[in-house]
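# For reference, the sequence and a predicted model appear below.
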Amino acid sequence: MTDDHASAAGAAESRPVEVAAPSDEERRELAGLGARARTAAGDVRGALALARDHVGWLPHPGTGRTAHLWSALATVAAADLTVARVLEPHLDAVAILAQADEQADAGTWGVFAAEGPGEPLRATPAGSSYVLDGRKHWCSLAGHLDHALVSAWVGADRRLFAVDLHHPGVTPVAGTWVARGLSSVDSGPVDMTTVEARPIGPTGWYLDRPGFAWGAIGVAAVWFGGAVGVARRMVAASASREPDQVALVHLGAVDARLHAARSVLQQAASALDAGDLTGADGWRAALRVRDVVADTCEEVVRRAAHGLGPAPLATDEDHARRVADLDLYLRQWHAERDQAGLGRLLLDDPVSSW
């Protein structure tokens, strides 16, 4: 790209992504957030600073301004997915603690709740608290964060705990994160040895609470923003070369799919704030939204590759990194397995569908 073209593309990447029409004040907040995310692009330390600074003014899901929260996540993702990958779990952790009527200690937070191979992380009662022992997989930025919400097993039951990641028994396992996408967001395993842990909520609460589905939709808002960033690169390309009919076909298809994804996010935000996304309804909505958004993102990446050809993937650092980041980020969607789960919900309660 020329310098002028790159400058125009950078400005577009900072522009707010609006899940629903914001107020003037909210639009200014989103614009400032997008600009700062663009400045911190690819920089984990800058992303952590952004997360610390913005957690106070971004709302929790279900408190009446969910669309603004998801617009913020999408805006950051359109600017840079590394920054979004840092911000999203930090906000999720703080929201989870609020749902449990717990106070979030100062500093940055992560959520380590995925299961991996081998023996799971175990929690053992120790007086009025617990200690954790074993290996926890998929611990994003464990070497950079201050705290994390960590799931562990107490016998045959799963429970959530708050952990100080500066505890001497916390040891990130080096050398396992070889990803090309989100390469600076090391999400390798962590070994824990007699690590003090504070229980958050009762046994099973983490998965049973309504906020689990709400957080899952928030991740979809990040994917959506990443796809918008890819689509904006397609639009920017027209500044240097008049699009032919094939390029216009790809642009039109991308616009229609992004509109559909934005619509389902907007509808889910409204339903959530109205108190309608609890229980099975919440999880059904999450599976639906994630399916629509993830499919949109994969289609946008495919259309961009067909429309733009190999040059941006080979010579445009921002675009190549965004495509690789989004491709890996989307693997948080379980694809056909999640579709099968949605199908099971349909058969269990067909009256509530369609």
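Structure's in. What do you need? Numbering: from 1, shown residues only.
# all contacts plus neighbour counts: C-alpha atoms, from now on.
Will do.
# does residue 96 sit in a helix, a strand or a coil?
Assigned with DSSP: H, G, I helix; E, B strand; the rest coil, residue 96 falls in the helix class.
# Tally up the residues packed near the closest residue to it other than its chain neighbours, please.
What sits nearest to residue 96 in space, not counting adjacent residues and going by Cα to Cα, 6 or more residues apart in numbering, is residue 211, at 7.2 Å. Applying other Cα atoms under 10 Å, we find 24 residues neighbouring residue 211.
# Comparison target below:
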Amino acid sequence: MTDGHHPPSPLLIPDTAASFAAVRAVLEQADAVDGLGVDIAATLDWAVDAGRRRPSSLSATWELLAAVASRDVAAARVLEPHLDALGILDEAAAAGIDVPVDPAGAWGVFAAEGPGMRLEAREDAGTWTLHGTKPWCSLASHLTHALVTAWVDEERRQLFALDLRDPAVTARTGPWHARGLERVVSAPIDVEGAAAVPVGEPGWYLRRPGFAHGGVGVAACWWGGALPLREALRTAAGTARADQLARVHLGRVDTALWAARAVLLETATAFEAGGSASEGLRAARARAVVADAVETTLTESARALGPLPLVADEAHARRVADLQVYVRQHHGDRDLARIGGDLATGADGW
């Protein structure tokens, strides 16, 4: 079950009966899952069902991700890439790209690169096959399919749909010594000539508008995952023994998460309006603001609450460990340097 600390939905967007009925239905199912985020098989079954009933709007999707993360961070980590993969397939269809695959099953998105590992795509008489090793393939041994980027030449990557049940695909079990997201194993896969279906032309995956949208969807997970820590601080600040420092910690976390919420709201509004040439920069800014707010929340809650909940409260300790690993998908100063680089070369987007 959930850890009992999640705040009520809506978290981000004012509720309307029409647009958020799907969100409420999926959350009701999440609350009924025994072992949400801990039992990976049960959580994936729920995520696949959630994908079939996913909301149609971007803001509602972020609402769903944040609300799930407020219940369990690992559950959101399972759900987010599945919804992202389905969204990419929808985006391809809307762009007139024929992708002859069945979207049923449990999907992931494997687009990371790593030193000493390379996945290559080769075409022979119209048939594409993949060869090599792909790092950071979350839950590959549990999923049925994935959208995978592979190199088609020395400079270009292309997206492919891959059946992970193909005997030519081997999912490694490690190395994975994580204390956070312990069960969401993100290890390499080895591919020895597995057939794959191209999704768009080389570079389409990064150029499409949904790439920026998906990046902020991850940030919505971070934000929702931090909310129960704010509630723990509020409980501590309301006790008879609480002093002004307890209220300072709470106030610092509250203002950081409130600012991040405002940024997520503004970003959802801008993305849904469409037509902006600076969506990548806007997404990078939003991710940076949310990541900073989550880091502030982790630091302040540790200082305010001390070691006791980290050793005596299983749900709290797991949430902190999961968030610490999950938010590392933001690359800190490197991501800020990319924002600065965009600005230095003429981008603005204000």
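Noted; the coordinates are in hand. As the structure is a computational prediction, the values presented were derived from the model and not from experiment.
# Distance check, the residue nearest to residue 96 of the first structure against residue 294 of the first structure.
From residue 211 of the first structure across to residue 294 of the first structure, the span is 20 Å (Cα to Cα, to the nearest Å).
# any idea where the helices of the second structure begin and end?
Along the second structure, the segments classed as helices by DSSP state H run 21-31, 40-52, 58-71, 73-94, 204-207, 209-237, 244-273, 279-305, 308-312, 314-326, 333-344.
# how about those helices, which one is nearest residue 350 of the second structure?
Among the helices of the second structure, helix 279-305 comes nearest to residue 350 of the second structure, with 8.7 Å by Cα to Cα.
# what sits against residue 138 of the first structure?
Residue 138 of the first structure makes contacts with 112, 114-116, 187-189, as judged by Cα atoms under 8 Å, 6 or more residues apart in numbering.
# Closest one of these to residue 239 of the first structure?
Relative to residue 239 of the first structure, and with distances defined as Cα to Cα, the nearest of these is residue 187, at 37.7 Å.
# Show me what the closest one aligns to in the second structure.
Using TM-score structural alignment to pair residues, one finds that residue 187 of the first structure aligns to residue 186 in the second structure.
# Might you report the residue contacts of its match?
Contact partners of residue 186 of the second structure, counting by Cα under 8 Å, 6+ apart, are 135-140, 174, 176.
# make it 10 Å
110, 135-141, 171-176, 178 (Cα atoms under 10 Å, 6 or more residues apart in numbering).
# quick one: which of these has the most company?
residue 140 leads these on contacts (other Cα under 10 Å) with 28 neighbours.
# do you know how far the counterpart of it in the first structure is from residue 148 of the first structure?
In the first structure, the residue paired with residue 140 of the second structure is residue 142, using TM-score structural alignment. Distance of residue 142 of the first structure to residue 148 of the first structure, computed by Cα to Cα: 8 Å.
# okay, and the common contacts of these two?
With Cα under 10 Å, 6+ apart as the test, residue 142 of the first structure and residue 148 both reach 109-112, 165.
# Now rank those by neighbours and give me the top one.
Compared across those, residue 109 has the highest neighbour count, 32 neighbours, by other Cα under 10 Å.
# To which residue of the second structure is that one aligned?
Checking TM-score structural alignment: residue 109 of the first structure goes with residue 107.
# My guess is that match contacts residue 137. True?
No - Residue 107 of the second structure lies out of contact with residue 137 (Cα atoms under 10 Å); the separation is 11.2 Å.
# Check the contact lists of those two and give me the overlap.
residue 146.
# my read: residue 221 of the first structure touches residue 286, true?
No - counting by Cα under 10 Å, residue 221 of the first structure does not reach residue 286; the two are 11.2 Å apart.
# Spit out the contact partners of the alignment partner in the second structure of residue 287 of the first structure.
When the second structure is aligned by TM-score structural alignment, residue 287 of the first structure is paired with residue 284. Shown in contact with residue 284 of the second structure (Cα under 10 Å, 6+ apart): 212, 215-216, 219, 330, 335-336, 338-339.
# Could you turn the buried ones of those into a ChimeraX selection?
For the buried members of the contacts of residue 284 of the second structure, the matching ChimeraX selection, counting by 16 or more other Cα atoms under 10 Å, is:
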select :212,215,216,219,330,336,339
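# Now for the contacts of residue 284 of the second structure: which two are most distant?
So for the contacts of residue 284 of the second structure, where distance means Cα to Cα, the most widely separated pair is 219 and 338, at 17.2 Å.
# residues in contact with the nearest residue to the match of residue 187 of the first structure once chain neighbours are set aside?
Nearest non-adjacent residue to residue 186 of the second structure, counting by Cα to Cα, 6+ apart: residue 138, 3.8 Å away. For residue 138 of the second structure, the contacting residues are 77-78, 81, 108-110, 146, 171, 183-189, by Cα under 10 Å, 6+ apart.
# Residue 82 of the second structure corresponds to which position in the first structure?
Aligned by TM-score structural alignment, residue 82 of the second structure pairs with residue 90 of the first structure.
# And the closest residue to its match other than its chain neighbours, how close does it get to residue 70 of the first structure?
In space, and not counting its chain neighbours, residue 90 of the first structure is closest to residue 109: 4.8 Å by Cα to Cα, 6+ apart. Per Cα to Cα, residue 109 of the first structure is found 19 Å from residue 70 of the first structure.
# In this structure residue 21 of the second structure contacts residue 9, no?
No - judged on Cα under 10 Å, residue 21 of the second structure makes no contact with residue 9 at a distance of 11.4 Å.
# Residues that sit against both of these two, list them.
With contacts taken as Cα under 10 Å, 6+ apart, the residues that reach both residue 21 of the second structure and residue 9 are residue 15.
# okay, those two: which has more neighbours?
residue 9 (19 against 14).
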